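S.K.: generate coordinates for the sequence data below:
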Amino acid sequence: MEAVTSKPVRTNSVGGLKLSWRDHKYHRFYEVVDQLVHELQEHVWFKSGKAKRRLKGDGLEKLHYSVECLVRDCMAVVLQRKRKSEAAIRKGQYYYSSERPDQMLTYSIHIERAFEGLVELGYLEVTKLGYFDRNGRKDGTPTSRLSRYIASDRLLDLFTTEELKALPAIMPPYCDPELIRVRVKEKDENGVNRKRSVSITETSETLRMRENLGIINNALSRHWYDLEIPDDELSALQKRLADNPQNERIIRMDQRFLHRVFNDPDLQTGGRFYGGWWQNIPREYRQHLAVNGKRMVELDYSNQHPSILYAQASIVRPADCYSGVIKPPLIPDGVTAKDLRDMVKAAFNAMLNSPKPLRQAPKGVKPSKFGLKWAEVSEEIIAFHEPIAHHFYTGVGLRLQRLDSDIAEKVLLHFARSGIAVLPLHDSFLMHNGYEPSLDPVMRSAFEEVVGASPKIDRKEPDKVLLQDAADEDDPFGPVTTDDLDELLADLDVGCENRLRAFRALQRA
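M.R.: Model (predicted):
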């Protein structure tokens, strides 16, 4: 690979950790980034027939950053050469406004130079064009989809056969550049509710949060988390999640660090931990999560938000705040009591989060499945929870999220200071099953410290489900055919074991 001398020397801060750009263990990834940046600087563009002005200084650093993001996004989801998942990219110029917290990404460099240049050079392939349809749905509301792209074979050829077996593990860990983010809802020029990032004032509290995230992410960086399922099943799951029009859920195992997201500049609402790829997997797959090749246990706070509200009112809460709330006249065939409980739980939370009464069922809540109307569901929940009924339709749910995120921070910090990995899922935590006796008392202590009452903690039992056997169905990625003997042998390898071995090798580097 040709040496590149034009790249700026800098220190990269990732997840609160300081990583040397040139010399840390992920140098192979950055070698590829260096080569692509060099080719972009020299590229003769199809339209103009000449090269663009070479970038220097801050512009060159932004080009490196953009190329790193583009390559990471499409390669962190590659399991094998013939099994590539799509990455999404926002191509609208409005997204790269001056108010964006991550000022390293600009439209002129990230889209017009890096993305379009790598497409022209044949390293990226566009698979779907994005669109926005203002009246796309039957009810007249907009529909949209982000543009999608994949890594081309030319890009994959820059890595060795062994590296291609474990690409997600050799990607540098990704974390949102802003460890503390504020996202507020606003209507855009089309009248569509969108979340917009706003700047925050640095205070002693935000500095403390950043420092704590550095400790937590440092502990997470020492361990490898994976799904112990065949790669063909993992590929099918990736495709299933990527089919979300906005691509909000996808498995990218380079996303191993956490950040916090608040809903107001004063940091009084929200604050939950996001960023970990394990937060995007469907519930039934959690039983296949492993840390360093070892199975994990999941403990959660039972009925967490109602528990906090009842504790603040000094009243003992019902044993289950979501069961027995509504007794429909008849549960139709194919619908279970658990389905009814799940509907009540979703409705309960929507009623806490909404700042005003809801005239119709919120998204995802379908009372008609149980022969009910939304007004009946709302009234029954209010009647059942009469001691805390004054909190419904006040938006208190987002303020409760600040409390539950502070509880989570205490749990994560307790173990992180000993270098032990804990994966948060808002009101539940996953860790090596050997630590289960320690996790329960730490969760209790954190809850009592923040709320002033004792919680009920449940152990999540594995779901008794039959996961898709990809061998019995058509492969969504098409038939896997190759004359490459090394690739045929690679198919016999176990993907999660290859990734774990690669991660361990990097840790020793």
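
S.K.: all contacts plus neighbour counts: C-alpha atoms, from now on.
M.R.: OK.

S.K.: can you list contacts of the longest helix belonging to the chain?
M.R.: Longest helix in the chain, counting residues (DSSP state H): helix 396-416. Residues outside helix 396-416 that contact it (Cα atoms under 8 Å, 6 or more residues apart in numbering): 212, 215-216, 218-220, 263, 267-273, 304-305, 308, 349, 352-355, 421-422, 424, 426-427, 442-443, 446-447, 450-451.

S.K.: just the strands in the stretch 401-509 of the chain please.
M.R.: Counting by DSSP state E, counting those that start in this stretch, one finds strands in the stretch 401-509 of the chain at the ranges 423-424, 428-432, 457-459.

S.K.: gap between the longest one and the chain center?
M.R.: Looking back up the chat, that one is strand 428-432. Distance of strand 428-432 from the chain centroid (Cα atoms, centre = their mean, to the nearest Å) equals 17 Å.

S.K.: report all helices and strands that that strand contacts.
M.R.: Here strand 428-432 is seen to pack against strand 289-291, strand 294-301, strand 423-424 when contacts are counted using 3 or more Cα pairs under 8 Å, 6 or more residues apart in numbering; DSSP states H and E.

S.K.: apply 10 Å and report the result again.
M.R.: On a contact count with 3 or more Cα pairs under 10 Å, 6 or more residues apart in numbering; DSSP states H and E, strand 428-432 meets strand 289-291, strand 294-301, helix 396-416, strand 423-424, helix 436-451, strand 457-459.

S.K.: picking up where we left off before, now render the strands of the stretch 401-509 of the chain as TSV, adding distance to Met343 and mean neighbour count.
M.R.: Compiled in TSV, the strands of the stretch 401-509 of the chain are given as follows (distance: least, Cα to Cα, whole Å; neighbours: other Cα atoms under 10 Å):
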stretch	distance to Met343	mean neighbour count
strand 423-424	24	24
strand 428-432	20	22
strand 457-459	20	15
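
S.K.: I have a second one here; can you model it like the first so I can compare?
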Amino acid sequence: MLLQNANDLLFGKSTAFHLWSFLSGQSLFQTGLILWGNVISYQLTDVLRRLVSLDLVDQVKGFYNRSGATQSSGRVSRIWPARHLASEFERLSSFSPVVIRDKRTELVILRDENGKPVEYEDTDDTIAMRDVLRDYNQLLAQTFIDIPELDEGLIPLGGGQNLVIERHVHNHGVHRVFNRSDWKKGGRFYGGWWQSCPKAWRKRVFMDDLPTIEDDFSGLHIVMLYGWEGIDYWDAAEPSEDPYRIPVPSFLQSADQCRKYAKQLLLMAVNAETEKDAFAAFRKKRADEGDETGKRLKDVQLKVLLDALKAKHEPIAKYLGAGAGIDLMNQDSRITEDIIKHFIEAGRPILGIHDSYIVSLGDDQRLRAVVQEAFESVTGIHHIKLKREGIGYQEIMDTLKEDETEGQAKLSEAMHQASIHRTPGYQRRREDFYSYNPF
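M.R.: Here you go, the predicted structure:
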């Protein structure tokens, strides 16, 4: 298997390994070394020793000193490429092969209460989940997923950070993670670079050189919680009902600001174990987004917002600040699995971002139908609301029938998007992909 930009992964600079792992051959499962979300076993240490013996890799051995019952010191082992190996990787730096995930890589991960991976015995369910993930990763591997406007394959994230969208094992394949040693906790799909992609850039994603659309659930977890109480939220609510609109308190400046804060706080409260945890998470999020007002809100002020939300959503108030999020994630992961299985069978690519899905513009009608079916099958709830980013083919056709002028405008916008300028870097990545793709 060829590792694209392998010099960045292991050889570009000195790479630190968990204490003892490289030198002693101790089980890397025990030491906790995890790469690409997967536990690495003895085979890696054998490879590294062989590379050292061939003078392809240089090393500085680590050590561990236990000087007392409570004090210890040490240094991790470090490796880096020998000069001639580094020059070979440099020579191959412009080569962009397709990366295929090794079938032996674990795709279904179970973690304990501390977030550490644990061993488990396979069941029919885990085998079935793994089979779906392997088929899905193969579908992703044979799909060119990129952004035409990016020349270097880097999305700026701010603060000098970039999101790499070049094809790697660790950013193009997908795995599932379950939590608290319980197959009913968590289970979401992780791994694709598109999950970390800012929304402003996601709408520019192309698949197989075609524009995409994204459908996003409106109030997904709120609707699910109502479902737990036997209520179909969008059926029971007024047609114009906004789940996040509450009276504006005196310490906020506008209805829009209040709605924004209420929405974020409600989602935090759904996932938090306690109200205080929700308040802390809210402030951190506002600080991360550079919001001076939001990050300075005190618990007593956020409590006013949360109490207003509880009053508005009285049937589900007991779930707020009670750690329901991990169970909701399990439920939405099953919805995503059903949707992905349909697209695998159809041989059509799809990207999941937990509560939204990206498909090529020609698959917009298929996506709406499959999302509806999967949501109803898992939750028992019929009514859903989806928000769309982009313009799909069926949407254009339906609009043309109802209003030709508006339909032509949508068609023109879609054609403009399809003909957007492809940077030289994008064209190179596209040519490399289709040249080296083995599927």
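
S.K.: what range does the longest helix of structure 1 cover in structure 2?
M.R.: Here helix 396-416 of structure 1 aligns to structure 2 at residues 324-344, judged by TM-score structural alignment.

S.K.: thinking again about what came up before, now the strands of the stretch 401-509 of structure 1 in JSON lines, please, with extra columns for distance to Pro173 of structure 1.
M.R.: Formatted as JSON lines, the strands of the stretch 401-509 of structure 1 follow (distance: least, Cα to Cα, whole Å):
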{"stretch": "strand 423-424", "distance to Pro173 of structure 1": "15"}
{"stretch": "strand 428-432", "distance to Pro173 of structure 1": "19"}
{"stretch": "strand 457-459", "distance to Pro173 of structure 1": "30"}
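
S.K.: any idea which of those strands gets closest to Ala502 of structure 1?
M.R.: strand 428-432 (20.2 Å; Cα to Cα).

S.K.: quick one: that closest one aligns where in structure 2?
M.R.: With TM-score structural alignment as the criterion, strand 428-432 of structure 1 aligns to 356-360.

S.K.: with structure 1 overlaid, how far apart is that stretch on average?
M.R.: Once fitted to structure 1, stretch 356-360 of structure 2 is off its aligned match by 0.7 Å on average (mean Cα distance after the TM-score superposition for structure 1).

S.K.: so which residues make contact with that stretch?
M.R.: By Cα atoms under 10 Å, 6 or more residues apart in numbering, the residues outside stretch 356-360 of structure 2 that reach it are 194, 202-203, 205-218, 220, 336, 339-340, 343, 348-352, 364, 366-367, 371, 386-393.

S.K.: my guess is Ala418 of structure 2 contacts Pro211. True?
M.R.: Yes - with contacts defined as Cα atoms under 10 Å, Ala418 of structure 2 counts as touching Pro211 at a distance of 5.7 Å.

S.K.: those two - which one has more neighbours?
M.R.: Pro211 (25 against 15; other Cα atoms under 10 Å).

S.K.: so who does the aligned partner of the more buried one in structure 1 touch?
M.R.: By TM-score structural alignment, Pro211 of structure 2 lines up with Arg295 in structure 1. Arg295 of structure 1 makes contact with 225-228, 287-289, 430-434, according to Cα under 10 Å, 6+ apart.

S.K.: check Arg245 of structure 2 too.
M.R.: Neighbouring residues of Arg245 of structure 2 by Cα under 10 Å, 6+ apart: 255-256, 258-263, 308-309, 312.

S.K.: hmm, which of those residues are the buried ones?
M.R.: Buried members of those, scored by 16 or more other Cα atoms under 10 Å, are 258-259, 261-263, 308-309.

S.K.: could you report the neighbour count for Tyr226 of structure 2?
M.R.: Using other Cα under 10 Å: Tyr226 of structure 2 sits among 18 other residues.

S.K.: what's the counterpart of it in structure 1?
M.R.: By TM-score structural alignment, Tyr226 of structure 2 lines up with Tyr310.

S.K.: roughly how far apart are its match and Glu162 of structure 1?
M.R.: 55 Å (Cα to Cα, to the nearest Å).

S.K.: same check, this time on Phe257 of structure 1
M.R.: Phe257 of structure 1 sits at a distance of 25 Å from Glu162 of structure 1 (criterion: Cα to Cα).

S.K.: so between the two, which is more surrounded?
M.R.: Taking other Cα under 10 Å, Phe257 of structure 1 and Glu162 do not tie; Phe257 has more neighbours (27 against 13).

S.K.: can you pull the contacts of that one?
M.R.: 14-16, 173-176, 179, 213-214, 216-221, 273-277, 423.

S.K.: any idea how far it is from Ala290 of structure 1?
M.R.: Distance of Phe257 of structure 1 to Ala290 of structure 1, given as Cα to Cα: 16 Å.

S.K.: one more: Ile315 of structure 1?
M.R.: In terms of Cα to Cα, Ile315 of structure 1 sits 39 Å off from Ala290 of structure 1.

S.K.: neighbour count winner among those two?
M.R.: Counting neighbours by other Cα under 10 Å for Ile315 of structure 1 and for Ala290 shows that Ala290 has the greater number, 21 against 12.

S.K.: quickly name whichever of the buried ones among the contacts of Arg245 of structure 2 is closest to Glu406 of structure 2.
M.R.: Arg259 (30.9 Å).
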